[in-house]
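Student: Quick one: sequence plus predicted model below, questions after.
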Amino acid sequence: MDASIDQYVADQVSVDGPAKPGGQQKNIWSNRKHDPRVGVRSGEMQSLQSPVPSLVLEDPAAIRPLFDARQRTALLPFLGRGCTVASAAKQTGEHANTMLARVRRWERLGLVFAVGRERHARGIQTIYRCTADTFFVPHRFTQAEDLPALAQSLHTPDVVALFTAYAQAASAFPADAEWGIHFARQGERWAMQPQRCPETDCDPLDDHLPAALLQYAELRLLPAEAKVLQHELAALLRRFETTQSKENQGRTYHLFVGLA
């Protein structure tokens, strides 16, 4: 795998997943029939030559990285595409040695596998990819006591990051101001927002203040109306995800949307 390494990598890493040299792909499915909506179970996989569409995880050690926010971030560069350790470290801000240790552990757990190699200025680097394009973890194999606890374990880091950034936005306020929280009625709910002083009419939407917003509302809606709102919120997220700064010149803002 020396003179032909470029062709090997081209054969191994593709949109549809790495192919076995010679164009033949080894069957990774067991003899048992599978529902494609459920996916292959980790204990039923044979020697892997290409990623499966979906993998059901039942091993607590393999499940743990998916429930750790930092490890999920580090694993993302390998999901659905091939990536080297160095490239993944650069994308996520991880130290290269830390990323290498993670990848080796994930490989032992069956979360990633080597799909090829590529030339590099300092030698040849291995290209890794997740063993599946999607992972499914049954609730009974998690450590969560119930579904609310499961949701908290997944999303609490995102909420904490939002709260932290929201509080840090106060650094843009004038140093001599005595900022506080203004409590008032807004319809049938409390409106709580930062305000400079009781005499100052201040609103978070004021142009001279940083873009920071944290509000909560309880709405009485018909199911059909709630569904419309759900679609509108999802469309809002998609719109800004596709129009965000392509040159990475903007700063990072945290946006968390929920409806239930």
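Tutor: Arrived safely.

Student: rest of the way, CA atoms for contacts and neighbours
Tutor: Will do.

Student: I'd like to know how far the residue located most distally from the centre of the chain sits from Gln186.
Tutor: What lies farthest from the middle of the chain is Glu199; by C-alpha atoms, centre = their mean that is 43.2 Å. Distance, Glu199 to Gln186, by C-alpha to C-alpha, to the nearest Å: 19 Å.

Student: try Lys227
Tutor: Shown here: Lys227 relative to Gln186, a distance of 24 Å by C-alpha to C-alpha.

Student: In terms of packing, which of those two has more residues around it?
Tutor: Using other C-alpha atoms under 10 Å as the criterion, Lys227 and Gln186 rank with Lys227 on top: 13 against 10.

Student: another one to put next to it:
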Amino acid sequence: MKLNREPTALRLSPSDEVPGWTPAADLLVTEPAAVEILWLPDKRLHLKPFLGRSADLAGAAAELGIAKPAMSYWIKRLSEAGLIRPERVEKRARHRVTFYRCVADRVRVSLEHAPMESYEAVFADFSQRWHGQALSAMSRSLVRQAPSLELCLAHTPSAGLFTTILPREGHAQPPDDFLYYWCRLWLTEAETEALARELNAVYDRYGALSDKANKPVSSLMHLIHVREPR
């Protein structure tokens, strides 16, 4: 499904009325100009104020923390790409303020249309929130265990400077407040597939037990298992 562009509806004068319209609940985006914006995090950020709601230029600029001229540029670009359109015009003293909204409350774009450089950015974008929360929780754990731990630094031929946290000599191993593993495993094809199945099974088992309403202890869980390119 391609976006329907309506250039005449996007060039409003202060006295124009906005034709009534309803955003789609879901839209697959295929237009190249819109696809480029949606795939690149530093560009699609400018769509945020208009997804599932409407915003004027000043409100969108304030939400994103950018200057109004920059927001004006992005409103024009998002409009020309067919991603947003005017929703209504409100009278404010001696002038009118146009509010814009995304043409759909949820937009999708196929992976096959993504520029190659954007794939890594996708993972960084949707893991940013969780990563920050996990770092904060792990830091608080280290504060509690600090008297029993020490930072160790060493040189390794493959990685250069290597750092890790270990128990202090003469101190008992503190309880595992968190698990944090980075490692490289050399396995057969069958063992690699078995590892992936077991990790998925752990997630499925404990995901089924999760009950936010009735269980007071929350835990963050992050699993990564990926084959390295040969």
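Tutor: Alright, I've got the coordinates. Here the structure is a predicted model, which is why all the values come from computation and not from measurement.

Student: Superposing both, give me the TM-score.
Tutor: Here the TM-score for the pair of chains, by TM-score structural alignment, normalised by the length of structure 2, is 0.55; 179 aligned residues with a C-alpha RMSD of 4.5 Å.

Student: Ala124 of structure 2 pairs with which position in structure 1?
Tutor: Aligned counterpart of Ala124 of structure 2 in structure 1: Thr156 (TM-score structural alignment).

Student: what about that match, which helix or strand?
Tutor: In this structure, Thr156 of structure 1 sits in helix 147-168 according to DSSP states H and E.

Student: Please name every helix or strand in contact with that helix.
Tutor: Under the contact criterion of 3 or more C-alpha pairs under 8 Å, 6 or more residues apart in numbering; DSSP states H and E, helix 147-168 of structure 1 touches no helix or strand at all.

Student: What is the next helix or strand after it packed up against?
Tutor: Beyond helix 147-168 of structure 1 on the C-terminal side, the first helix or strand identified by DSSP H and E is strand 180-186. Contacts defined by 3+ C-alpha pairs under 8 Å, 6+ apart place strand 180-186 of structure 1 against strand 189-195.

Student: What are the buried residues along the strand it packs on?
Tutor: Residues of strand 189-195 of structure 1 classed as buried: 193-195 (neighbour count, 16 or more other C-alpha atoms under 10 Å).

Student: Give the buried residues for the helix or strand following that strand.
Tutor: Using DSSP H and E, the helix or strand that directly follows strand 189-195 of structure 1 along the chain is helix 223-243. Neighbour counts over helix 223-243 of structure 1 (16+ other C-alpha under 10 Å) mark Gln230 as buried.

Student: which residues touch helix 223-243 of structure 1?
Tutor: Applying C-alpha atoms under 8 Å, 6 or more residues apart in numbering, the external contacts of helix 223-243 of structure 1 come out as 257, 259.

Student: Relative to the whole chain's centre, how far out is that helix?
Tutor: Computed by C-alpha atoms, centre = their mean, to the nearest Å, the separation of helix 223-243 of structure 1 from the middle of its chain amounts to 19 Å.

Student: what do you get for stretch 105-117 of structure 1?
Tutor: 19 Å.

Student: Check stretch 94-107 of structure 2 too.
Tutor: Counting by C-alpha atoms, centre = their mean, stretch 94-107 of structure 2 is centred 23 Å from the centre of its parent chain.

Student: okay, how far is it across that stretch, tip to tip?
Tutor: End to end - C-alpha to C-alpha - stretch 94-107 of structure 2 spans 36 Å.

Student: Next one: the residue most central in space within structure 2 from Tyr119 of structure 2, what distance?
Tutor: For structure 2, Phe126 is the residue whose C-alpha lies nearest the centre (C-alpha atoms, centre = their mean; 2.5 Å). Noted for Phe126 of structure 2: a distance of 11 Å to Tyr119 of structure 2, by C-alpha to C-alpha.
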